[in-house]
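Q: okay, sequence plus prediction incoming.
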Amino acid sequence: MVDHAEGGGQALTDILSPEQEAAALVESGRLLFARDITFLRGAVALDGLPDAGKPEIAFAGRSNVGKSSLINALCGRSTVARTSNTPGRTQELNFFDVNGRLVMVDMPGYGFASAPKDKVDAWTRLVKGYLKGRPTLRRCFLLVDSRHGLKDSDRDMMKLLDQAAVIYQVVLTKIDKLKASEVEAVRARTVDEISRHVAAHPVLILTSSEKGLGLADLRCEIVQLAEAEKAS
């Protein structure tokens, strides 16, 4: 946070209790997504990317991981990202301006074996080129279905992100579909695996779009990236 107390110039976080500081961060995250969210463009090729400017965050995940549902729940509205029961519907990089402070990118789903090979190859080239060449990309949120845990296609994406030196953070989706003991088991397995990846952010986020679980945690991570950019 970069606000200052009146008069003395003392950082606000220096005079707040840890509980107050946490509550202020949650509120900052809520406000970030409660305001204007504007679709900028969809890119099907690298030459269609918007000019790099504001800091960017990207959402990646297997087809049908619940990415569009999570983005919509994060933004508190149902029409930001298109949802579908058909895997592989998102076939381009979709860019959204979030309150004029950062850009959110909805990436094509991966791991859908029934998609035509030429289409999969095109998506793969687009995603690889974007990840390796986007200087404003601050973090990729890698969504993983908690019912299945990390799959080989997720591991391939993690390897690509490691190689591209893009910081990424794993987000488990659909945890409301599991029993508490199952949630803890998949959490422990996932934390153990991501600890062995050089570009992986160590904090795992557990979410449910349907129940609203973990959304505040995810917003807090994102607003801190926006605040860090503003302070730099």
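A: That came in fine, so what should we check first? Numbers count the residues shown, from 1 in each chain.

Q: contacts and neighbour counts: CA atoms only from here.
A: OK.

Q: what is the burial count for Pro151?
A: Quick fix: residue 151 reads Lys, not Pro. 12 (other C-alpha atoms under 10 Å).

Q: isn't Val171 right up against Cys140?
A: No. Using C-alpha atoms under 8 Å as the test, Val171 is too far from Cys140 to be in contact (10.2 Å).

Q: what strand or helix carries the spatially most central residue of the chain?
A: The residue lying closest to the centre of the chain (C-alpha atoms, centre = their mean) is Phe141, at 3.2 Å. For Phe141, the element it lies in under DSSP states H and E is strand 137-145.

Q: just checking, what packs against the helix or strand following that strand?
A: Proceeding C-terminally, strand 137-145 gives way to helix 152-164 as the next helix or strand, assigned by DSSP H and E. Judged by 3 or more C-alpha pairs under 8 Å, 6 or more residues apart in numbering; DSSP states H and E, helix 152-164 is in contact with helix 117-133.

Q: the helix it packs on: which residues count as buried?
A: For helix 117-133, burial by neighbour count (16 or more other C-alpha atoms under 10 Å) applies to Val120, Trp123, Leu126, Val127, Tyr130, Leu131.

Q: what are the ranges of the helices in the protein?
A: Assigned by DSSP state H, the chain shows helices spanning 18-34, 67-75, 117-133, 152-164, 180-194, 215-231.

Q: show me the contacts for the residue nearest to the centre of the chain.
A: Contact analysis of Phe141 by C-alpha atoms under 8 Å, 6 or more residues apart in numbering lists Ile57, Ala58, Phe59, Ala60, Tyr168, Gln169, Val170, Val171.

Q: which one of those residues is nearest to Leu102?
A: Nearest to Leu102, judged by C-alpha to C-alpha, of the contacts of Phe141 is Ile57 at 7.6 Å.

Q: isn't the closest one right up against Arg134?
A: No. Counting by C-alpha under 8 Å, Arg134 is not a contact partner of Ile57; they are 10.8 Å apart.

Q: this is the other structure I want to compare:
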Amino acid sequence: MIEAGRLLFAKEAKFFFGAQRLNQLEPATLPEVAFAGRSNVGKSSLINAITGRKMLARASSEPGRTKQLNFFNIGDQLVFVDMPGYGYAKASKDVKKDWQGMMFSFLRGRPTLLRVLLLLDARIELKESDHQIMKLMDRAAVTFQIVLTKCDNLSATQLEKKEKEISQLLQSHTAAYPFIRFTSSQKNIGIEELRADLARLVV
């Protein structure tokens, strides 16, 4: 599937829609994969690495504050949905609550959504907001896969410890996909394998 992933993401990738409210969403016509994660976890960098476009996705100038869902068409075969980052320390309680409400409604009501890639920074411990989003996806009954980012900063021993920790955690989540991906957008680690995972969903 490595070659299928390469061919899929060799196709044109373009931003085509942004929505700040769910009532702005257009009817979905293609299968979708959403990207979720804490602010500054590297969602934009990973989307750019997967698609091979340096500036396709751009980080918000106000991390944790935007409520916009950004949609990217991948060769008229797949749509990436870039979800706003969560867990931003300076965001008000109202903003955080509103984020959870909007995301739950989107996840639960999107029949074309095949999977959520939940990005976690490999260098830091899981936060309460990470646990909350996993529970939210359990309740929404949406399959999520853990993708560890910035893995080039850890040793093989540290990565093995991280994998064991998260694998054990996932056993308590009904919506969790059991296979974890290790990536680095900067060093292009795990990108081919992740492309193959995504190609399996649509090819």
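A: That came in fine, so what should we check first? Note that the coordinates shown come from a computational prediction; the quantities given were computed from them, not determined experimentally.

Q: overlay them and tell me the TM-score.
A: Put the two chains on top of each other and the TM-score (TM-score structural alignment, normalised by the length of the second structure) is 0.94; 203 aligned residues with a C-alpha RMSD of 1.5 Å.

Q: picking that back up, quick one: which of the helices of the first structure is nearest Gly42 of the first structure?
A: Closest among the helices of the first structure, using C-alpha to C-alpha: helix 117-133, at 11.9 Å.

Q: other SSEs contacting the closest one?
A: In terms of contacts (3+ C-alpha pairs under 8 Å, 6+ apart), helix 117-133 of the first structure is packed against helix 152-164.

Q: after superposition, how close is the helix it packs on to the second structure?
A: For helix 152-164 of the first structure, the mean distance from the matching residues in the second structure following superposition reads 0.7 Å, by mean C-alpha distance after the TM-score superposition for the first structure.

Q: what residues sit buried inside that helix?
A: Neighbour-count burial for helix 152-164 of the first structure flags Asp154, Met157, Met158, Lys159, Leu160, Leu161, Asp162, Ala164 (criterion: 16+ other C-alpha under 10 Å).

Q: re earlier: what lines up with the residue nearest to the centre of the first structure in the second structure?
A: With TM-score structural alignment as the matching criterion, the partner of Phe141 of the first structure in the second structure is Leu117.

Q: from Ser92 of the second structure, how far off is that match?
A: Counting by C-alpha to C-alpha, to the nearest Å, the gap from Leu117 of the second structure to Ser92 of the second structure is 25 Å.

Q: how long is stretch 40-57 of the first structure end to end?
A: 14 Å.

Q: and the contacts of it?
A: By C-alpha under 8 Å, 6+ apart, the list of residues contacting stretch 40-57 of the first structure reads 91-97, 101-105, 123, 126, 129-130, 134-141, 222, 226, 229.

Q: give me that answer again for 7 Å
A: Residues outside stretch 40-57 of the first structure that contact it (C-alpha atoms under 7 Å, 6 or more residues apart in numbering) are 92-97, 101-105, 126, 129-130, 136-140.

Q: between Ile57 and Arg134 of the first structure, which one's more packed in?
A: Per other C-alpha under 10 Å, whichever of Ile57 of the first structure and Arg134 has more neighbours is Ile57, with 22 against 15.

Q: burial of Leu170 of the second structure, as a residue count?
A: Neighbours of Leu170 of the second structure (other C-alpha under 10 Å): 18.

Q: do I have it right that it meets Ala176?
A: Yes. Applying C-alpha atoms under 7 Å as the test, Leu170 of the second structure and Ala176 come out as touching, 6.0 Å apart.

Q: so how far does stretch 205-217 of the first structure reach from one end to the other?
A: The first and last residues of stretch 205-217 of the first structure sit 7 Å apart, counting by C-alpha to C-alpha.

Q: that one aligns to what range in the second structure?
A: Under TM-score structural alignment, the match for stretch 205-217 of the first structure is residues 181-193.

Q: same question for stretch 92-100 of the first structure.
A: So stretch 92-100 of the first structure is aligned with residues 68-76, judged by TM-score structural alignment.

Q: and the contacts of that stretch?
A: Applying C-alpha under 7 Å, 6+ apart, the external contacts of stretch 68-76 of the second structure come out as 9, 11-20, 79-84.

Q: check which residues of that stretch are buried.
A: By neighbour count with 16+ other C-alpha under 10 Å, stretch 68-76 of the second structure contains the buried residues Gln68, Leu69, Asn70, Phe71, Phe72, Asn73, Ile74.

Q: redo the residues you listed as TSV? Include distance to Asn153 of the second structure.
A: Output for the buried residues of stretch 68-76 of the second structure, formatted as TSV (distance: C-alpha to C-alpha, whole Å):
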residue	distance to Asn153 of the second structure
Gln68	30
Leu69	29
Asn70	29
Phe71	30
Phe72	29
Asn73	31
Ile74	30
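
Q: so which of the residues you listed are in strands?
A: Here DSSP state E is the test, and the buried residues of stretch 68-76 of the second structure give Leu69, Asn70, Phe71, Phe72, Asn73, Ile74 as lying in strands.
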